[in-house]
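Student: Prediction below, plus the sequence it came from.
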Amino acid sequence: MTHIALLSQTSKLEYLGPLLQAALPAAHCSVWPDPACLDAEVAVCWNTPPGLYEQMPRLRLVHSIAAGVDNILPGSSGTGLPVCRVVDEGLTRGMVEYVMWAVLHFHRGFDLALRQQRSHRWSRPPLRPAGECRVGIMGLGALGRSVAARLLAEGYRVGGWARGAHAIDGVATHAGPTGLQDFLASTDILVNLLPLTDDTRGILGQALFSRLPQGACVVGCGRGEHLVAEDLIAALQSGHLRGAVLDVFPQEPLDAASPLWDMPQIVVTPHMATMASPAAVVRQVAENIRRLQGGQPLLNLVDAARGY
């Protein structure tokens, strides 16, 4: 019998227990903070309580319930445990839809129309073709590539930036610190899809914003810790940036007192861009448990040292 621990300090993962046991009849699930979790062989996680893995001597696998792993990695790299994430076609489709909406929000001037509505002012925003709108994507993994493909199909000029070099047909790609300046200078709408690592924490800050063209817009749907909120507010108030669509925040839920709520240039959404379906999570976790038991290579294995 495989003992699975459902671990989170912020989310209720109880719903996964019956689904996992249906997929793996011989499995047994415990839900944190049940002390029985400490005896588990597999941890299925989102925002794991700090220091918990070290208290689990039988642990053999750490598995995220999503594509992101930054909030389940701390404490795992030192143990040498394999860490896996979920890759789901529905999750990718959801992110593509969200980014397309956010890009259209700025490209078609819906942000300007909404602000004019509040002041009862009638003024038609200029209509420009997609080919005159430059969209830059930070992060060129599976999500970034899928977003780029959809934007290209709609006629946008698409650029991309990542830590390492990538070649994507139709996309002007840039890499590393030396490529960042040219990438930012040629971006009207910046879409952040980077993983969260020590190098990317706080990347959406004053130094980056100042290198974007006057009137550029930001779409934040990577990780909340990428954003330095006060720097974004300052860039919007100065008029250097035109607007932002934000789906993720350093602390969630976003504090009711945060000034981000009330800035007319910002759209706040409640971390809704996309998520893996429960069926996809269970299917991939169950398959990796079978592979673990059979000594086979694991699916969607994460490089813990790189953080993704």
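Tutor: Received it, and whenever you're ready, just let me know what you need.
Student: CA atoms for contacts and neighbours, from now on please.
Tutor: OK.
Student: the helices in the protein, which residues?
Tutor: In the chain, the helices defined using DSSP state H lie at 16-23, 89-107, 110-118, 142-153, 176-185, 206-209, 229-237, 278-294.
Student: which outside residues touch the fourth one?
Tutor: By C-alpha atoms under 8 Å, 6 or more residues apart in numbering, the surrounding residues in contact with helix 142-153 are 92, 95-96, 99-100, 137-138, 157-158, 168, 170-171, 193.
Student: filter these to the buried ones?
Tutor: Burial by neighbour count, 16 or more other C-alpha atoms under 10 Å: within those this picks out Thr92, Met95, Val96, Val99, Ile137, Met138, Arg157, Val158, Val171, Leu193.
Student: and the two most separated of these?
Tutor: Thr92 and Arg157 (20.8 Å; C-alpha to C-alpha).
Student: Could you give the number of residues near Phe106?
Tutor: By the measure other C-alpha atoms under 10 Å, the count of residues near Phe106 is 22.
Student: Wait, it touches Cys217, no?
Tutor: Yes - Phe106 is within contact range of Cys217, at 7.3 Å (criterion: C-alpha atoms under 8 Å).
Student: Identify the contacts common to these two.
Tutor: Ile189, Gly243.
Student: Apart from its neighbours in sequence, what residue is nearest Ile303?
Tutor: In this structure residue 303 is Asp, not Ile. Distance criterion C-alpha to C-alpha, 6 or more residues apart in numbering; nearest residue to Asp303, sequence neighbours excluded, is Val83 at 7.8 Å.
Student: need the contact list for that neighbour.
Tutor: With contact set as C-alpha under 8 Å, 6+ apart, Val83 has these partners: Leu61, Val62, His63, Ser64, Leu73, Ser76, Leu301, Val302, Asp303, Ala304.
Student: A further structure is provided below for comparison with the first:
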Amino acid sequence: MLGAGRIGGWAAKLFADLGYDTAVWSRHQKTLPGIQSYFGRAQLADALTLRDYVICSLPLTGDTRGILNSSAFGKMKRGAYLVNVARGAHVKEADLIRALDEDQLSGACLDVFQREPLEASSPLWNHPKVTITPHVASFWVDSGIDQAADLCGQVARGEPLSNKIDLELGY
């Protein structure tokens, strides 16, 4: 799991609870019971090497833009499967297509794209190893209505908001 925040941490715990050997990678070390934590650029290759599935739930920052590229795909276990539910700009799509065509990756499920909506001429639409979903991955975690209700309750109770954007971090 690339990303160990609210979504990535939730998904990692779910997979670990199902008995999968699960690891997360993030900017800073995270402590999640029963889950290996890799952090920082120096440990990215180690985080990718042994995984059958790589799921990206990272925030999009200057450091994570294009992080899933030919170099990253080359470090992944041959035959790994990529899932991107974060931001399209994490994936260099031409590099992904090459990795799929060369059987470095066995497939990819993409909920987001570099350019949205995905252009009709994109080779991703017809690639036999690509599954495209309609940018709905976040609905599986929680609904926007629930988030809005929680935030309204926090304001009404005078509590600090739990879902604030840190402009310095970029998410």
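Tutor: That came through fine. For clarity, every value in this text was computed on a predicted model and none was experimentally measured.
Student: circling back: give the equivalent position in structure 2 for the residue nearest to Asp303 of structure 1.
Tutor: With TM-score structural alignment as the criterion, Val83 of structure 1 has no equivalent in structure 2.
Student: Same check on the one 10 residues further on?
Tutor: The pairwise alignment with structure 2 leaves Arg93 of structure 1 unassigned, based on TM-score structural alignment.
Student: likewise Ile266 of structure 1?
Tutor: By TM-score structural alignment, Ile266 of structure 1 lines up with Val130 in structure 2.
Student: With adjacent residues omitted, what lies nearest to its match?
Tutor: Using C-alpha to C-alpha, 6+ apart and skipping residues adjacent in sequence, the residue nearest Val130 of structure 2 is Ala108, 4.9 Å away.
Student: Next one: the aligned residue in structure 1 for that neighbour relative to Leu208 of structure 1, how far apart?
Tutor: When the structures are aligned by TM-score structural alignment, the residue of structure 1 matched to Ala108 of structure 2 is Ala244. Ala244 of structure 1 sits 14 Å away from Leu208 of structure 1 when distances are taken as C-alpha to C-alpha, to the nearest Å.
Student: who has more neighbours, the two?
Tutor: Ala244 (28 against 14).
Student: quick one: contacts for that one?
Tutor: By C-alpha under 8 Å, 6+ apart, the contact set of Ala244 of structure 1 is Cys217, Val218, Val219, Gly220, Gln265, Ile266, Val267.
Student: and which of these is nearest to Ala279 of structure 1?
Tutor: Using C-alpha to C-alpha, the shortest approach to Ala279 of structure 1 within those belongs to Gly220, at 26.9 Å.
Student: how near is the equivalent of that closest one over in structure 2 to Asp150 of structure 2?
Tutor: Under the alignment by TM-score structural alignment, Gly220 of structure 1 pairs with Asn84 in structure 2. Plainly put, Asn84 of structure 2 is 27 Å away from Asp150 of structure 2 if you go by C-alpha to C-alpha.
Student: Between those two, which has more neighbouring residues?
Tutor: Neighbour count, other C-alpha under 10 Å: between Asn84 of structure 2 and Asp150, Asn84 has more, with 22 against 15.
Student: List the residues that contact that one.
Tutor: Contact criterion C-alpha under 8 Å, 6+ apart gives Ile55, Cys56, Ser57, Ala108, Cys109, Leu110, Asp111, Val112 as the residues in contact with Asn84 of structure 2.
Student: quick one: it and Ala72 of structure 2, what's the gap?
Tutor: Here the criterion is C-alpha to C-alpha. By it, Asn84 of structure 2 lies 14 Å from Ala72 of structure 2.
Student: related to what we said a few turns ago, can I assume the match of Ile266 of structure 1 is in contact with Pro123?
Tutor: No - distance between Val130 of structure 2 and Pro123: 9.7 Å, which falls outside the contact criterion (C-alpha under 8 Å).
Student: out of those two, which sits in the busier spot?
Tutor: More neighbours surround Val130 than the other of Val130 of structure 2 and Pro123, with 21 against 14 (other C-alpha under 10 Å).
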